[in-house]
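Student: compute the structure for the input listed below.
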Amino acid sequence: MEVLSHLRVLEIGSSAAASYCARLFSDFGANVRKVECPAGDPIRRSAPLTPHGQSGWFAFLNLNKSSVILDATDPNAVAQLTALIEDCDVLVDGRDIDSADCPAIDIAAIRQRCPGLIYVEASWFGREGPYARFAATDSTIRALAGLIKLAGPAEGPPFHAPDFQCGILAGLWGFIAAASSAVAGMRGPGRGRSWSLSIFESSLALSEYQMFEAYQRGDVMRRIGINRFWPNFPVGIYETKKGWLGITTITPAQWRAFCDMLSLSELRDDPAMVLGADRLQYMEQIERQFIPRLKTRTAQEWFLEGLKRKIPIVPVPEISDLLVDAQMKGRGAIVPVLLDQEKGLTVGSMQRLTSTPPRRGGKVPRLGEQQTISSRRRHLSDTKSTSSGRIDAGEPPLRGIRVIDFSMGWAGPLCTRTLADLGADVIKIEAIQYPDWWRGVDRRPAYIKDRMYEKTARFCMANRNKRGITLDLTRQQGLTLAKRLAAGADVVVDNYSADVLPKLGLGYDVLRKLNPRLVMMSMSAFGTNSVRRNCRAYGSTLEQGSGLPSVTGKADGPPVMSHIAFGDAVGGLNGCAAVLVALIHARSTGQGQFIDLAQIECMMPFAAPWITVHSIDRTPPVRYGNRHPQFVPHGCFRCAGEDNWIVIAATDASMWQRLAALIGRYDWAIDTSLSSAEQRRGIEDVIESSIESWTLTRDPDQAMSDLQLAKVAAGVARLPIDLLNDPHLRSRGYLQEVERAFIGLHPQPSMPIREGEAPFAIRTPAPTLGQHNNEILSGFLGLSSAEIAHLAREGVIGTEMVSEAELAKAKYAASDQQFNSIAPKRDPSGADRPLGA
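Tutor: As a prediction, this is how the structure comes out:
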C-alpha cells in the first residue's frame, strides 16, 4: 500500500501553491480531490499549451488527482462542498489567491465538527500587514522578495525567470505544514491543525541567505551582469564549442584547478585573484582570457575534465536533453503522463523514498473526472501509534522526533532547521577539524584566534533551534559515539557527496542494523546511483543543470541563471518534505528507510511546464525575456532614481483598463480592440514605453502604492538588504531578534507557515562549536566526566576550531604513527573501550 493512501485530501480555489501542495500528497498515494467550477480551474488555460490545448503547468500540478465539479449557482453547492470537506483529512485552500467561483463556507464551524481536520490556507501575503490586500503575480512576488533585482545586465532592466517559482516553493511549505501535522496526529487522537501560508514569505527561503549576508556585510550587492553574481566569480554559464557550460568556482583550490584546466597559469598565480570576491574586480580581464579557450572543446568534454579536477562544472541542458536522459527516466525524475488523449512526459516526485517510492507518472484528470476515489476510509486516528495520549494544542507538531544532523552549508541545514523549527530535537554534528563550512573556510591564525567562525550570520541563520556537538568521525571513538546517537534517533540527514558517510562506516546498511526504524536521507547533488555522483556541486550548479536557464532570458541570448545558489534552498525544503513522508510510514509500521534525494532533481519542477509540452510537440520552448505568454503588459520598468525598478503585470481585461487609465491612456482603457492580451501584443512596445514614461517620474514605492490602489499587480524590485526593513515583514514579526554568544542580538527569519497570528518562536540560537558536548554525551549517551575529558584531550571533541597548522601537524602525526605501528597498542587504562559502556 502506498504510504499516504490512508489520507483523503481536498483542494479548493485556484492557486498553484495549493495545487502543488496537494500534488505532493497524490505522489504518495493520497486520494486527492480537486474542486472545480463548471468552467474549470483557470490554471487549465495557463501557457505553455500542448497541440490539443492542454496546459503543461496544470498537468504537472494535478497528476493523479480527481476532479469534482461544483456549481456555485446550485442551491445545494454549500452543502455539497461541506460534505466533501467533512469527508477529508486535509483541506488545502487556495481561494484567497483565486476563488474560482468556489462557494463561501464557514471553515471554523466545520473544524468544530471535525476537530481532526488538517487545514492549510494559502494567501499571497498573509491576512494582515501593509501588503495583505495587494494584487500579485508570481513575478511581482519575486520582485518584492529580492529575487529579481540582482539578475540581468548591469545597466538593466533586471531579468526575471518565467512564472511557476512561487507556487512550487509555497506548495512545498504547505505540504511541510500538513505532513508535520499528520506526523503529530499519529501520536494519538487529538485536534487537527490550522495553518496559514504566506506565498511571499515562502519565497524568502531563496533570498534569506543574501539578506543575512547583507545584514553582516552591508549594502554591497549590485547587479553586475548576465550570469554574474556577488560574491564569487566566475559563477555563470558560458558558451563552448558545442553547448553551454555551467561553472562555479568558490574555493581557492577550485580556482587554481580551473586555471590549470585552461592553462592560465598567470591568472592562477596572481595573488590578487585568490578569492572570488577579489576576482569580481577583474571580471572582464579574466573572461577575455578564458572564454575563447572554453570554445575549443565541447561542454561534455569540459565536464569530464572538470570531474577529474574536482571543479563544480556541468553541461547546461536544453529541455530536449532532459527528455532523453536515461538516468532521469530511470530514477523517476521524468515520468509518463496522460493528458486526455495526449501522451507525454512530465517531472516526477523529487522525494525519492526507496522502500515506499512515489508514483511513477499517471494521469491528469479531465474536468469532473473521478479517477482515484477509494472505497476504503481510514482516518489519521486509526493509524498505529507509537505513543498514547492526546495532542497538546500548544505543542509543536514534531515534538519527540530526534534528528542527527551531519549536514553542512545551506541545503541540509535548512532541511534540519525546518524540522527543528517544527519541534524536533536536532543534534548537529561537526568536528573541530572540519566544522560546518558556513562558519567559514579561513584557517589563518587570526581567524581562529578571533573566533570568527562563531560570528557568521549565515551559519546562525541555518542552524537555530539545534543542539551542537563535535565528533571527529575519522577516529574510532568519534565513530562509535555517532553510531550510538543514530541508534537512538528517528532521522539521520547528510548532504555530503554520496560516498562520504558510507566510507566512514556510517552508511544506511550499517545504521539500519542498529536502528530498524531509522529514516536516513542522503542529500547528494545528483543521487547515490548517478553517473555524476562524483561531480562537485553548489546550489548554482544545480540551477545550471536543471533546464531552467534554457527558458530564461531573451530568445537571442544565452541561457540565464536567475539566482545564485537557488538549488540549495529548494533541495533543503524537498528534503524536509521527504523526511516527513518517511516518518509517517515509520510511525505506522515501525520500519525506517533510506531516502536518496538528488538535489538536481529538486530544481526540475521549475522547468516542468516546458518539459511536459515539449515532450508532446517537440517545438523548442519560446523565451519571452521579461514578457509573458498570457499577460500583456508584463515587465520590469525603470523608476525615478538610480537603479530603481518595478515589476508590473496586467492579468485580465479589467486590470488592463485600470492600468491604462492610471497612466493617462484613457483611450486604451475604452478601446475594445485592446481588450485581450493577444490584441495588445501587437502594440506591446508602445504600451511598455508609455508605462515606463509614467514610472520614470515616480519613486518605486510610490508607483507601487498608486498601482495597488488601482488594483494592478505590481511589486518593487527589492535588494536583499531592503528586506531587513520591509514594512510588511516588520508588521508581521517575520524577523525575530535572538541573542547569541559572540554576535549578540541578531535577526532570524520566521517560517512562512503559522498556526496563529504570530510566527513560530525561535527557541534557541545556533549552537557555538561543541556547545552541547557535555549535555548530550552525558545526558543522552551516559558518558562520565572523565570519559568526556579524555575525548577532549584526544581532540575527538572540542569547542575551538583547529588551525591549518594544527591540522597539518595532526595529519602528519597520524600518518607517522600508522607507519611505525604494526598493530594498535591497547591503553592499559581501558580508555579505548566503547565510551559509556
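
Student: could you use CA atoms for every contact and neighbour count after this?
Tutor: Noted.

Student: tell me the buried residues in stretch 774-784?
Tutor: The neighbour-count check on stretch 774-784 (16 or more other C-alpha atoms under 10 Å) flags Asn774, Ile776, Leu777, Ser778, Leu781, Leu783 as buried.

Student: just to be sure, the fifth one is in a helix?
Tutor: No. Leu781 sits outside any helix when classified using DSSP: H, G, I helix; E, B strand; the rest coil, being coil.

Student: would you mind confirming that it makes contact with Ala482?
Tutor: No. At 10.3 Å, Leu781 does not count as touching Ala482 under the criterion of C-alpha atoms under 8 Å.

Student: so Ile176: helix, strand or coil?
Tutor: helix.

Student: what of the one 5 residues further on?
Tutor: Three states are possible here, and by three-state DSSP the one that applies to Ser181 is helix.

Student: from the contact counts, what lies against the lengthiest helix in the chain?
Tutor: Using DSSP state H, we find that the single longest helix of the chain is helix 566-589. Applying 3 or more C-alpha pairs under 8 Å, 6 or more residues apart in numbering; DSSP states H and E, we find helix 566-589 packed against helix 165-185, helix 199-217, helix 411-421, strand 519-522, helix 539-544, strand 593-596, helix 599-602.

Student: compare with the first, here's sequence two:
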Amino acid sequence: MKPLEGIRILDLTRVLSGPFATALLADLGAEIIKIEPPHGDEYRHIGPFRDGESALFTLTNRGKNSVVIDLKAPEGQSLAQQLASQCDVVVENFRPGVAKRLGLGADALRAQKPELVYCSISGFGQDSPEAQLPAFDIVAQAMSGWMDATGEEGGAPLKVGEALGDIAAGLYAVIAILAALIGQKRSGQGATLDVAMLDSLVAMLPTSHAIHMYSDTAIERVGNRHPLSTPFGAFRTKDGQAIIAVLGDRQFKSLCEVIGVPDAATDPRFSTDEIRTQNEPAVRAMIEDWTSLYPTSTVVEKLSEARVPTAPIMTLAEQLASDHAQARALVRDLPHHRLGKSPVVGQPIRFDGKAHLAENGAPSLGGETRAILQEAGLTEAQIAQLISAGVVKEADK
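Tutor: The predicted structure follows:
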C-alpha cells in the first residue's frame, strides 16, 4: 500500500510549480483529479515534443486524471465545487484572487467542507504587495538573493540552470499538504496553505543567511568555490576539471598527503578553514600544481582512495547512464496513452526500500472526464448536456 492511498486531490494547477507538487503526491498514491481548460494545461503546448506530446507535460503530470471543465462557465464552477466537496485536498496556482472570483477560493470551499486542506501556490503569496506581479521563475530568482549569490567571482549575477523557484514552491507545497493532512487527522479540521515561490527561494539560502545575518559582511559571488570553506570547488586537471570539497582540518590533512605536500597541513596560512579561505588563491595554486598533472579520472580515483570528497563534473546523460542511476532506478518507464511508454524521474524517497511511482503516465486531455463525473454522481444525460454545452470535454477519439 502506498502512503497516500485513499487521499483524493483536486488539482487546479498548471505549468510547473503545482503540477510538480501533485505529481509527487501521485507517486505516493494520492488520486489526482486534474482540472484543465478546454485548450489544456499550457505545458501541453510547450516543447520539446515527441509524437505530438509535450515532454514537460508528460514528466510533471504522471499518474493524474484529466477532466476538462470550462471554469469560466457558471456550470463549470458549480461542477468544480462539487468535485472539491468530494476531495481531501485542493491545490491551485492561479494568480491571487482568481480562484476566489471563480467561486473556488479557500473560504468558499472550506465553508462547505471545513476539513478540506486547501493549498495556494503563487509567486509572492496571497497578501504580498507584489502579489499581482507575474510569477516567472527568473523574476523570483532575481528578487530572492539567489542570482546575486550565483556567478563567477567578479562576474555578473546568474540564474540557476533550472526553474528552481517553481520546484522549490512545489516541494514546500508537498511538505505543507502532508503536514496539514496529519493535522486534519488529529483535529478534524483542514487548513488554508499559502506557498510563495519567492519565500521558498529565500528559505533555501542558509549559507547566505549565515553571511548576511551573522557575519555582517556582504554576500559575494565566488563561482564554483564555497564562500566559507576552502578548498571547495572545481580544480583544473590535465583534461578538464575535478570537484574537490574539503570540510575541516582532517580532510585537508588527507588532501595534502595525497598531493605530496604533507607539511602544508601545518602551514600557518592554511591552519583553519577560515584562514584557508582568506588565502584561497595560494591553496588553489598548490592543489592545481598536482591536479593539472593527471586526467580527471586519476585525480578522482586517488582522492577517493584517501576519502577526500571529490567527483568529476558529469552531464545529465552521463549520470543517468551511471551505475548509481541504474542501481537506484532513477529513470523508470510508465505506460502512456500515445507514446506507449514514457520515461520519467519520480520522487526519490524510498519507503522500506521501495521508491513509489505513479501507475500511469500523463493523461490525454479530458481522458477521464466521463469517468470522474460519473463517479461524482452525474447521470449520462447530465454529462451529455454538459458536453453539448461545451462546459466539459472528453478526449478526442
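
Student: kindly provide the TM-score of these chains.
Tutor: The TM-score (TM-score structural alignment, normalised by the length of the second structure) is 0.89; 395 aligned residues with a C-alpha RMSD of 2.7 Å.

Student: and the helices and strands packed on helix 566-589 of the first structure as CSV, adding mean neighbour count and distance to Asp556 of the first structure?
Tutor: CSV is the format used below for these (neighbours: other C-alpha atoms under 10 Å; distance: least, C-alpha to C-alpha, whole Å):
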stretch, mean neighbour count, distance to Asp556 of the first structure
helix 165-185, 26, 23
helix 199-217, 22, 28
helix 411-421, 28, 33
strand 519-522, 27, 39
helix 539-544, 29, 18
strand 593-596, 24, 38
helix 599-602, 30, 26
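
Student: residues in contact with the equivalent of Glu130 of the second structure over in the first structure?
Tutor: Taking TM-score structural alignment for the superposition, Glu130 of the second structure sits opposite Arg532 in the first structure. Counting by C-alpha atoms under 8 Å, 6 or more residues apart in numbering, Arg532 of the first structure touches Phe526.

Student: now Lys34 of the second structure
Tutor: When contacts are counted by C-alpha under 8 Å, 6+ apart, Lys34 of the second structure touches Leu10, Asp11, Leu12, Thr13, Lys64, Asn65, Ser66, Val67.

Student: now do Ser540 of the first structure
Tutor: If you count contacts by C-alpha under 8 Å, 6+ apart, Ser540 of the first structure has them with Val235, Thr248, His563, Ile564, Ala565, Phe566, Gly567.

Student: again with Leu71 of the second structure
Tutor: Contacts here follow C-alpha under 8 Å, 6+ apart; on that basis Leu71 of the second structure touches Pro37, Gln77, Ala80, Leu102, Val391.

Student: okay, and it sits in which element?
Tutor: Here Leu71 of the second structure is covered by no helix or strand, with elements defined by DSSP states H and E.

Student: quick check: it vs Leu4 of the second structure, distance?
Tutor: Distance, Leu71 of the second structure to Leu4 of the second structure, using C-alpha to C-alpha, to the nearest Å: 28 Å.

Student: whereabouts in the first structure does stretch 55-72 of the second structure align?
Tutor: Residues 457-474 of the first structure are the counterpart of stretch 55-72 of the second structure, counting by TM-score structural alignment.

Student: and the matching stretch, what's buried?
Tutor: Result for stretch 457-474 of the first structure [16+ other C-alpha under 10 Å]: buried residues 457-473.

Student: go through those and flag which are in strands.
Tutor: Of those, the ones assigned to strands by DSSP state E are Lys466, Arg467, Gly468, Ile469, Thr470.

Student: which among these gets closest to Met704 of the first structure?
Tutor: Lys466 (39.6 Å; C-alpha to C-alpha).
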